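# coordinates for the following, if possible.
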Amino acid sequence: MYELTLVNSIALLLAGVAAGFINTVAGGGSMLTLPALMLLGMPADIANATNRVGVMFQSITGLTGFHRQNKLDTGSMVSIVVPTLIGAAVGAGLAAWLPAEVLKPVLLGSMMIMALVMVIRPSTMRPSGDHVRSVSSHPQSVLMLFLAGVYGGFVQAGVGFMLLAALAGGLRYDLVRANALKILCTGAFTLVALGIFIWNDLVLWVPGLILAFGCSLGAHFSVKFAVSASQKTLGWILFTMVVLVCGAAWLS
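You can find the predicted model right below:
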């Protein structure tokens, strides 16, 4: 069973702040929070479920901030969110019913594969600067968003990279607006996944809410940074996170 001391709580809070900032401006923050939860003594399935509490609160904070800055493309929200929601239900169902001894290697293996793909093909993360495409005019993006939902519902860690590949690389959004829509998708399928995990009694609420407070704080400051930063700066942060996620996955 997990142990939650004052030191562990502070460490979890700080991991949440860092993850909330990273996830909002790039992705890969769950590479910090999942190990932090596992270090408390949680099995992989419990840590995976509890992590979604922080992601949910972080998504709400980030989405509110981007909307206030007029960086959220509200007209495309439904067509972008629906494929990810369907995928998330599939992925979360798999995660909820797989035993922990099966989930742990799958979890770490998924992280590794995702990180390697992003390092080997960084061009998938760079918007071309062309006019934004609609989902209906670029049907390949539906499959990409669905697969991102499956992955996010199953693992969460690194899903931001897949969403940015679809939104920035596929639909040609700039990185700020792509991040806003990424947060929308993340929040939507996290809500689905969290509901399934709660139904299966896999969420530990005290560490989850500590993590949520940290994630929300990090997301708040991240939105302010993302709106004011240049595309080049955001691109380098994104590339750096891909490299760090890759390294963390190998060390895992």
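
# please make it C-alpha for all contacts and neighbour counts, starting now.
OK.

# which parts of the stretch 101-250 of the chain are helices?
Per DSSP state H, counting those that start in this stretch, the stretch 101-250 of the chain carries helices over the ranges 140-154, 159-164, 175-199, 205-228, 231-251.

# and the fourth one, how far out from the chain middle?
Pointing back at helix 205-228 there. 13 Å (C-alpha atoms, centre = their mean, to the nearest Å).

# correct me if wrong: Thr61 contacts Ser222.
No: Thr61 is not in contact with Ser222 according to C-alpha atoms under 8 Å; the separation is 10.0 Å.

# other SSEs contacting the one helix or strand Ala19 maps to?
Following DSSP states H and E, the helix or strand that holds Ala19 is helix 6-25. Packed against helix 6-25, as judged by 3 or more C-alpha pairs under 8 Å, 6 or more residues apart in numbering; DSSP states H and E, are the following elements: helix 30-39, helix 44-68, helix 175-199, helix 205-228.

# this one as well, want them side by side:
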Amino acid sequence: MVLTTILLNPIKNYTELPERTTGKYLYVSIFIFFFLGIYGGFINAGIGFLMLVILPYLNGLSLLKSNVTKVFVVAVYTIGAVLVFAFEDKINYPLALILTLGNASGAWVASRWSVKKDDKVIKLFLIITVSSLAIKLWFF
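Presented below is the predicted three-dimensional model:
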């Protein structure tokens, strides 16, 4: 779904979209993101890709601003999810530390890289990433 939406996207230039973050767009976003937060808190797989489809189309955000919003939202609900799993003693802390270091390193590099590039490069990278993940999940 995500890849199809990106490839068949009628929006060619995300930077020229008017941002729609008030009124009905705000309320629809809150409704959608509430359920994305529930899904992300339990499963988290592919949640960022879903957000990167919703934010440009619904709210008119550029891919760069959508990514910033995505990272913030994921950070907020991850804190809640980690607290729940920690309270239930369901966290493997050595593996969690490795995952945290990998995520933080990747986020640091990608954030610096994406700010220097335009939406076309980010969109191409997104297509490659979603395709690779789909192939891995389908065949491996």
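
# can you calculate the TM-score here?
The pair, once superposed, lands on a TM-score of 0.86 when counted by TM-score structural alignment, normalised by the length of structure 2; 136 aligned residues with a C-alpha RMSD of 2.0 Å.

# looking at the alignment, what corresponds to Thr240 of structure 1 in structure 2?
The equivalent of Thr240 of structure 1 in structure 2 is Ile128 (alignment by TM-score structural alignment).

# could you report the neighbour count for its match?
Ile128 of structure 2 is surrounded by 13 other residues when neighbours are defined as other C-alpha atoms under 10 Å.

# what separates it from Glu88 of structure 2, distance-wise?
Taking C-alpha to C-alpha, to the nearest Å as the measure, Ile128 of structure 2 falls 37 Å from Glu88 of structure 2.

# same deal with Tyr14 of structure 2?
According to C-alpha to C-alpha, Tyr14 of structure 2 and Glu88 of structure 2 sit 43 Å apart.

# looking at the two, which is more packed in?
Regarding Tyr14 of structure 2 and Glu88, a neighbour count based on other C-alpha under 10 Å identifies Tyr14 as having more, with 19 against 9.

# got a list of what the more buried one touches?
Pro56, Gly60, Leu61, Ser62, Leu63, Asp119 (C-alpha atoms under 8 Å, 6 or more residues apart in numbering).

# the same query, at a cut-off of 10 Å, please.
Residues in contact with Tyr14 of structure 2 (C-alpha atoms under 10 Å, 6 or more residues apart in numbering) are Pro56, Tyr57, Gly60, Leu61, Ser62, Leu63, Leu64, Asp118, Asp119, Lys120, Lys123.

# do the same with Ser228 of structure 1
When the contact criterion is C-alpha under 10 Å, 6+ apart, the partners of Ser228 of structure 1 are Val176.

# that one pairs with which position in structure 2?
Structural alignment (TM-score structural alignment) places Ser228 of structure 1 against Lys116 in structure 2.

# do Val102 of structure 1 as well
Residue correspondence to structure 2 (TM-score structural alignment): Val102 of structure 1 is left unmatched.

# near Val102 of structure 1, how many other residues are there?
Other residues lying near Val102 of structure 1 total 12 when counted by other C-alpha under 10 Å.

# so it sits right up against Ala44, yeah?
Yes: counting by C-alpha atoms under 10 Å, Ala44 is a contact partner of Val102 of structure 1 at 9.4 Å.

# who are the neighbours in contact with the most centrally placed residue in structure 2?
When C-alpha atoms, centre = their mean is applied to structure 2, the residue found nearest the centroid is Gly48 (2.0 Å). For Gly48 of structure 2, the contacting residues are Leu36, Gly40, Ile54, Ser66, Asn67, Thr69, Lys70, Val71, Val73, Val74, by C-alpha under 10 Å, 6+ apart.

# what's the most distant pair in those residues?
Farthest apart among those by C-alpha to C-alpha are Gly40 and Ser66. That separation is 16.6 Å.

# with adjacent residues omitted, what lies nearest to Gly62 of structure 1?
The spatially closest residue to Gly62 of structure 1, leaving aside those adjacent along the chain, is Ala219, at 5.3 Å (C-alpha to C-alpha, 6 or more residues apart in numbering).

# to which residue of structure 2 is the one you found aligned?
Per TM-score structural alignment, Ala219 of structure 1 is aligned with Ala107.

# tell me how many other residues surround its match.
13.

# so it sits against Val71, correct?
Yes: distance between Ala107 of structure 2 and Val71: 9.0 Å, which falls inside the contact criterion (C-alpha under 10 Å).

# list the contacts of the match of Thr240 of structure 1.
With contacts defined as C-alpha under 10 Å, 6+ apart, Ile128 of structure 2 is in contact with Leu3, Ile122, Ala134.

# and those, which are buried?
By neighbour count, with 16 or more other C-alpha atoms under 10 Å, the contacts of Ile128 of structure 2 hold Leu3, Ile122 as buried.
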